[in-house]
Structures are given as C-alpha cells and as structure tokens.
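Undergrad: Structure for this input, please:
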Amino acid sequence: MLRSAGRKPETFEFLGFTHFCSETRSSGRFTIVRETSKKRMRATLQGIKNYLLKHRHYALPEQLEWLNRVVQGYMNYFAVPGNSRRINAFRTAVQMIWYKALKRRSQRSRLNWKKFGSFVNAALPKDKILHPWPEQRFGVKYSR
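TA: Have a look, this model is predicted:
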C-alpha cells in the first residue's frame, strides 16, 4: 500500500468498510476514509425489506421497535467519521422500504409520504457520527 509514482493507493474492503485514501479540504492533509461497503449495505437493506414485507401486518409499535433496534445497531457499528453520507443513505432507504411495505397493507392505502415522513423522522434514530476520530480516541493522556 505504499504510494508509488504519484498514484493513489488501492482501495480495499475490511470488516464491512471500504477503505480509501483522501485529502482533507481545509488543510490538504492525507487521511484514510472508511465508508460502509456497498455489498454490506445492500445485504442489510435486503434483509430489512424481507422482514418488513413478511411482517407488514404487525402493529406499528412492534415494527417500530424492531426497526429502532436494527437501525441503532447499524449506526453503532458504521457511524464512524467520514461515513455520514452512507449513514444518511441507509436511514433514508429504511424509511422508503418501510413506507412501501406499509402501502401494501391494503388496496386503498391512505398513507401519504408527508404524514409518514414526519412520523418516521421523529421515531427512528437520528443519523449522526457516534465514534470519534482515531487521533481523538488514542490521544488520551493519563495522569499517573
């Protein structure tokens, strides 16, 4: 992974993240960026979709409780610095999947996106970065 002949190092996938090199906008410093792997995100969303389509006739509080656990668990693992775009995309995709599953509950659905959007924005966990940058995490000084 050494930089040679002015080329960028290769990207690689490890532990569900795609690692690649980038430069910061403000200072131009070299940094390694971690984003959620597309394969991992697609597989997770497919699992959520299958579950919601199978259990769409369950009560809304039961579905919401399950979705909260799944989304919060996903964010606990993947909400690292530099991954906010993918975290936001994941949350939006979960909202769309749940909306489509609820629309298929009956032939005359009265559910519209405006009403559902305000409900789900208040109900699902917010997309925010939960982990600090590595230099903040490892730069702790202990008084001994």
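
Undergrad: rest of the way, CA atoms for contacts and neighbours
TA: Will do.

Undergrad: which stretches of this protein form strands?
TA: Remark: strands assigned in the chain by DSSP state E are 12-14, 17-23, 30-36.

Undergrad: and the last one, what other elements does it pack with?
TA: Right, strand 30-36. Identification of packing neighbours for strand 30-36 by 3 or more C-alpha pairs under 8 Å, 6 or more residues apart in numbering; DSSP states H and E yields strand 17-23.

Undergrad: What helices and strands are in contact with the strand it packs on?
TA: strand 12-14, strand 30-36.

Undergrad: Highest mean neighbour count out of these?
TA: strand 30-36 (a mean of 17; mean count of other C-alpha atoms under 10 Å).

Undergrad: now that strand: how far from the chain's centre is it?
TA: Put simply, strand 30-36 sits 15 Å off its chain's centre (C-alpha atoms, centre = their mean, to the nearest Å).

Undergrad: Pull the residues that contact that strand.
TA: Identification of contacts with strand 30-36 by C-alpha atoms under 8 Å, 6 or more residues apart in numbering yields 16-24, 78, 80-83, 86.

Undergrad: To compare against the first, here's the next sequence to fold:
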Amino acid sequence: MKRKTSSKKYRASILRCKEWLKKHRNMPAPYIWWLIRPKLWGNYRYYGITDNAPMLYKFLYEVEKLLFKWLNRRSQRKSFDWEKFRLFLKKFPLPTPRIFVNIYDVRVRIFA
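TA: Predicted structure coming up:
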C-alpha cells in the first residue's frame, strides 16, 4: 500500500500558501523567499514519508507557480518570464523535497 498526501489536505496547503502570498506579495522578493522556506520545510517534514515524494515535488511545483504568479502581479508590467524566474530560482533556491521518515527502515532508533 502506497502512502500519499490526501487530496483534501494537499488542496488546503496550496490554498494556505496562495492566501499567504496574496497577503505578502508587496514585500521584496528575497524576503518572501526567506519567509516561505520554513513553510516548505514544514510541509516536507510533515508529509515526508515513504512513497510520498511525488506529492512533495508536486507541492513544490505548485508553490513555484504561485510565486511566479504573485510576483508578476506586483506591478502593471510583468516582472518575470519563466526564463528569468528560473534564473531567480537558481540565485535563491527553494528547498527540495526529501523523505524524512522511512517506514521500511528496520533499525530501531532510541532517543535519549
């Protein structure tokens, strides 16, 4: 049985990111990046379980699309096209998803 993020929870997370970006779009872009990184890490830590990597990457892609959209809506002129946005992402990379909990790991971990 494969595990993946519930579609209801996934949509709610995307909606929360959308509302947050809508509210904070007037901040400087590097500051938005600095604030959204912990939100992405929190999502990865919570949903980063075995077999859920595709949903984590899908979440990252959706957040990138939202960032592109809201950064372009800050003025009457478009700030970015996709090429410039990709260069911006190279300069200010977002955290990449990773699996934090492997349920098939047979080693027992004892926390002190």
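
Undergrad: Report the TM-score for the pair.
TA: Scored by TM-score structural alignment, normalised by the length of structure 2, the superposition of the two chains gives a TM-score of 0.87; 109 aligned residues with a C-alpha RMSD of 1.9 Å.

Undergrad: hang on, the earlier thing: ok, so of the contacts of strand 30-36 of structure 1, who is nearest Glu135 of structure 1?
TA: Nearest to Glu135 of structure 1 among the contacts of strand 30-36 of structure 1, counting by C-alpha to C-alpha, is Pro81 at 11.5 Å.

Undergrad: Test my guess that the closest one contacts Lys128.
TA: No. Pro81 of structure 1 is not in contact with Lys128 according to C-alpha atoms under 8 Å; the separation is 9.4 Å.

Undergrad: now the helices for structure 2?
TA: Here structure 2 has its helices, by DSSP state H, at 7-24, 29-47, 53-72, 82-91.

Undergrad: if we can go back for a sec, of the strands of structure 1, which is nearest Asn112 of structure 1?
TA: Shortest separation from Asn112 of structure 1 across the strands of structure 1 is recorded for strand 30-36, at 30.6 Å, computed as C-alpha to C-alpha.

Undergrad: what's the angle from that closest one to helix 84-103?
TA: 10 degrees (axes from the mean of the first three to the mean of the last three C-alpha atoms, to 10 degrees).

Undergrad: tell me the angle of strand 30-36 of structure 1 relative to strand 17-23?
TA: Using the same axes, to 10 degrees: strand 30-36 of structure 1 against strand 17-23 is 150 degrees.

Undergrad: okay, the angle between strand 30-36 of structure 1 and helix 60-78?
TA: Strand 30-36 of structure 1 runs at 150 degrees relative to helix 60-78, counting by the same axes, to 10 degrees.

Undergrad: can you name the residues of structure 2 that stretch 78-89 of structure 1 overlays?
TA: Alignment note (TM-score structural alignment): stretch 78-89 of structure 1 is matched to residues 47-58 of structure 2.

Undergrad: Not counting residues beside it along the chain, what's closest to the residue nearest to the spatial centre of structure 1?
TA: Taking C-alpha atoms, centre = their mean, the centroid of structure 1 lies closest to Ile87, which sits 2.8 Å from it. With sequence-adjacent residues excluded and distances taken as C-alpha to C-alpha, 6 or more residues apart in numbering, Ile87 of structure 1 is closest to Asp127, at 6.2 Å.

Undergrad: Great, nothing more from me.
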